[in-house]
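In: I'd like to go over a predicted model; first the sequence, then the structure.
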Amino acid sequence: MLRSDLNKFPDYKPGKSDGDKLKLSSNEIPNPPLPSVLEAMTRAAAETNRYQIDGCPELTTELSKYLGVPEDHLTIAAGASAIVQQAIGMSCHTGDEVIFPWRSFEAYPLYVRMAGAEPVMTPLTEDDRLGLDAVIEAITDKTRAIILCNPNNPTGTTITKGEFRDFMERVPKDIVVILDEAYWEYNDAEDTPDSAEEIFNYPNLVGARTFSKAFGLAGARVGYGIASPELIHGLKLMAMPLTVTYMAEKAAIAALNSAEELLARVEETKVQRERVAEAIGARPSKGNFVWIPRGDAEEVERKLSDEGVIIRRYLDEGVRVSITTEEETNIFLAAWERAGIRPYGE
């Protein structure tokens, strides 16, 4: 009755929550939606007896203006994750392969398996960056898609525009490359690829972004894809109809209209990011989180939990700590000190 390969499906679990403990495990922002966003959602809620217009045309128009990208190069979905999943689905048959550097976003293997394809994981570099040469070496005649997370989750590292373009020139043109930019707004690297620009250079590129992080709408589930009209058509064919609610669409539009205020919060996050990295010996990061590679990850997770802070552990490879406000950073650093955890490298 069930698929014979279900035993191969990874059991993806989101970041933990634990009552009144400070949650720094899911890369959320702690601030509630702005009043203007809440007002838009409340008005939309009064119309939930009606189906929304599929495809979110109002949001597509506003997003086109915001990004400077034509509307036929955009599609709306239930988060960046949905775009990644749809891109895999539109490019893969059963038995095909999807390559991605690892460690990266934990749901990638699941999305690949759901399409009936095989995940091919290639190593990061010694400094936890995407190993692009290793990806190229892993390409076979079964490869149908490649996923690059930039900034990479959980390591926070980025690639340069030159590295990306050199990579794209070496990738066969019939392979779809997915650039997952869920943390785009936090990426202040001076030199980094921008999918809203690169799609005009590479017709096989799909950019995936979200309103879940910097725009503070994680629970609304809304994101978007950026690509050539041909790939946008494929993404739309793979989308489950009516998955982005009218309330989510209106919330995203209101958030775009308040982008300046919301992105000011991002600047505070960047300040706290550098502060935490220096204090605990974390690697430099371009996301709203820092990564600490540690063999004692389970012990670090337990000690911080005992002190009232929940972080995310990745087996015994390391831990990821979400970065939020100055107030929450103070709580985290005090917990770290009470727990007696040595900074990485000492």
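Out: Yep, it's here. Residues are numbered from 1 along each chain as shown.
In: From now on I want contacts and neighbour counts done on CA atoms only, so please keep to that.
Out: OK.
In: show me what contacts the residue nearest to D128 when sequence neighbours are not counted?
Out: Residue nearest to D128 in three dimensions, not counting chain neighbours: T155, with 6.3 Å by C-alpha to C-alpha, 6 or more residues apart in numbering. Counting by C-alpha atoms under 8 Å, 6 or more residues apart in numbering, T155 touches 103-104, 128-129, 283, 285, 290-291, 320.
In: take a look at this one as well, against the first:
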Amino acid sequence: MTSPQPLPHLSSLPPYVPGRPPTAPPGVTPYKLSSNENPYPPLPGVLEAAEQAVATMNRYPDMGSVALYRALADRLDVVPEQLSLGTGSTAVLFGLLTAFCGPGDEVVMPWRSFEAYPIAITVAGATPVPVPLTADARHDLAAMAAAVTERTKVVLLCTPNNPTGPALSATEVRGFLAAVPEHVLVVVDEAYLEFVRAEDPVDGIALVGERSNVAVVRTFSKAYGLAGLRVGYLASTPEIAAAVRSVALPFGVSTAAQAAAVASLQAETALRARVDLLVDERERLVKSLAEIGWQVPEAQGNFVWLGVGDRTAEIAAACDAVGLSVRAFAGEGVRITVGEAEANRRVVEVLSRLEP
């Protein structure tokens, strides 16, 4: 007896493991440091805009997302036709790979990097080509360029790299683009763009203006604090953006999400103040960890990385015992989100009791 069968390549899909919530020992305030969420409440005016939008939940969202496309285009100094929206940058990436890849195609990506990459590539029917990071947890751009073949359709760059933290420089990316054939689409994932304080930072929008084979993917989930509403976008050439829009889920971005994103763009001053607070906390956390013997790679996102290998489960369990959930990558390391000051203090406290 036979039954309907899914496509064969789906059997090789790696699972996406979300950050789990913390357990709460008696008398201890738990903190979730496993999903790189913004610990602060919505920006001024955002909750009110979302609440007003929710009142129309009996109607479909504006499928054209006209107000949000216009607000984004004004902010980025591009035309709306260069943009494509989705339910988070992950959904946009799935759409992009669906539009540009198929069976027999390859996608070059850094690894370890964002765990949705191999999933999205495999769903599109393409083959992931992971390129190991360097010893200091950075993209090995020379090796990634060497991995490009006649089968390569897309290359993924993640800056800052999730989960390890280092950011690419504009000079590095421009050099990489010069080494990649013009028919290969290079995707610059800037989910943590706002937290970067490195010299010569990447400006993905500027790269889009310089080359016709670059797409930038960004999100409202991290710095803007809209993780629960799911809004992300792509910026590229009108042709590339149109291809991604053509495969997007109709009515995917809800009315409340559109309204909240527009309001968030109008709260730029408050956004920058909150991001600065998180960056200050990140720097204090990195310094405190170094003082007790823990060295972390360059941290340019809202998280730090401990490449502890076989000790990953031990470190994660020690954090869990004091009400901290962290993101454990089995056999590789632990990613710890920069959270509230008390949460970060507790991270240092628990790690001070462990051997680096």
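Out: Good, I have the coordinates. In this text, all values refer to a predicted model and were calculated from it rather than measured experimentally.
In: Any idea what the TM-score is?
Out: The TM-score (TM-score structural alignment, normalised by the length of structure 1) is 0.95; 341 aligned residues with a C-alpha RMSD of 1.3 Å.
In: on that earlier part again, in structure 2, what residue corresponds to the residue nearest to D128 of structure 1?
Out: In structure 2, the residue paired with T155 of structure 1 is T164, using TM-score structural alignment.
In: and the equivalent of P41 of structure 2 over in structure 1, how many neighbours?
Out: Residue pairing (TM-score structural alignment): P41 of structure 2 is matched to P32 of structure 1. Neighbourhood size, P32 of structure 1 [other C-alpha atoms under 10 Å]: 10.
In: tell me which element P32 of structure 1 falls in.
Out: Assigned by DSSP states H and E, P32 of structure 1 falls within no helix or strand.
In: these two touch, right, it and A218?
Out: No - taking contacts as C-alpha atoms under 8 Å, P32 of structure 1 lies outside contact range of A218: 10.6 Å.
In: quick one: the helices in the stretch 151-300 of structure 1?
Out: Using DSSP state H, counting those that start in this stretch, the helices found in the stretch 151-300 of structure 1 span residues 161-170, 195-198, 229-238, 246-257, 259-280, 297-306.
In: ok, now the stretch 1-150 of structure 1?
Out: 35-45, 57-67, 80-91, 108-114, 132-138.
In: about what we covered before: out of the helices of the stretch 151-300 of structure 1, nearest to A40 of structure 1?
Out: Set against A40 of structure 1 and scored by C-alpha to C-alpha, those come closest in helix 246-257, at 5.9 Å.
In: before we move on, the earlier item: out of the contacts of T155 of structure 1, grab the one that's most surrounded.
Out: Neighbour-wise, the contacts of T155 of structure 1 (other C-alpha under 10 Å) top out at V290, 27 neighbours.
In: Now for it: which residues touch it?
Out: By C-alpha under 8 Å, 6+ apart, the contact list for V290 of structure 1 reads 154-156, 273, 276-277, 282-284, 320-323.
In: what's the answer for N288 of structure 1, then?
Out: 27, 183, 186, 269-270, 273, 322-324.
In: which residues does the aligned partner of E182 of structure 2 in structure 1 contact?
Out: Superposed on structure 1 with TM-score structural alignment, E182 of structure 2 falls opposite K173. By C-alpha under 8 Å, 6+ apart, the contact list for K173 of structure 1 reads N204.
In: Relative to D72 of structure 1, how far out is K173 of structure 1?
Out: Remark: distance between K173 of structure 1 and D72 of structure 1 (C-alpha to C-alpha, to the nearest Å) = 21 Å.
In: which residue lines up with V66 of structure 2 in structure 1?
Out: By TM-score structural alignment, V66 of structure 2 lines up with P57.
In: correct me, but S325 of structure 2 touches A318?
Out: No - counting by C-alpha under 8 Å, S325 of structure 2 does not reach A318; the two are 9.7 Å apart.
In: who's more crowded, those two?
Out: Applying other C-alpha under 10 Å to S325 of structure 2 and A318 shows that S325 carries more neighbours, namely 26 against 17.
In: Skipping adjacent residues, who's closest to the aligned residue in structure 1 for the more buried one in space?
Out: When structure 1 is aligned by TM-score structural alignment, S325 of structure 2 is paired with I310. Closest residue to I310 of structure 1 apart from its sequence neighbours, by C-alpha to C-alpha, 6+ apart: K23 at 4.9 Å.
In: pretty sure the one you found contacts I29?
Out: No - look at K23 of structure 1 against I29 with C-alpha under 8 Å: they stay out of range, at 10.2 Å.
In: how many neighbours does the residue lying closest to L38 of structure 1 once chain neighbours are set aside have?
Out: Of all residues not flanking L38 of structure 1 in the chain, A251 sits nearest, at 7.3 Å (C-alpha to C-alpha, 6+ apart). Residues near A251 of structure 1, counting by other C-alpha under 10 Å, number 29.
In: Translate A251 of structure 1 into the numbering of structure 2.
Out: Per TM-score structural alignment, A251 of structure 1 is aligned with A260.
In: Ok, N187 of structure 1 next?
Out: N187 of structure 1 maps onto V196 in structure 2, by TM-score structural alignment.
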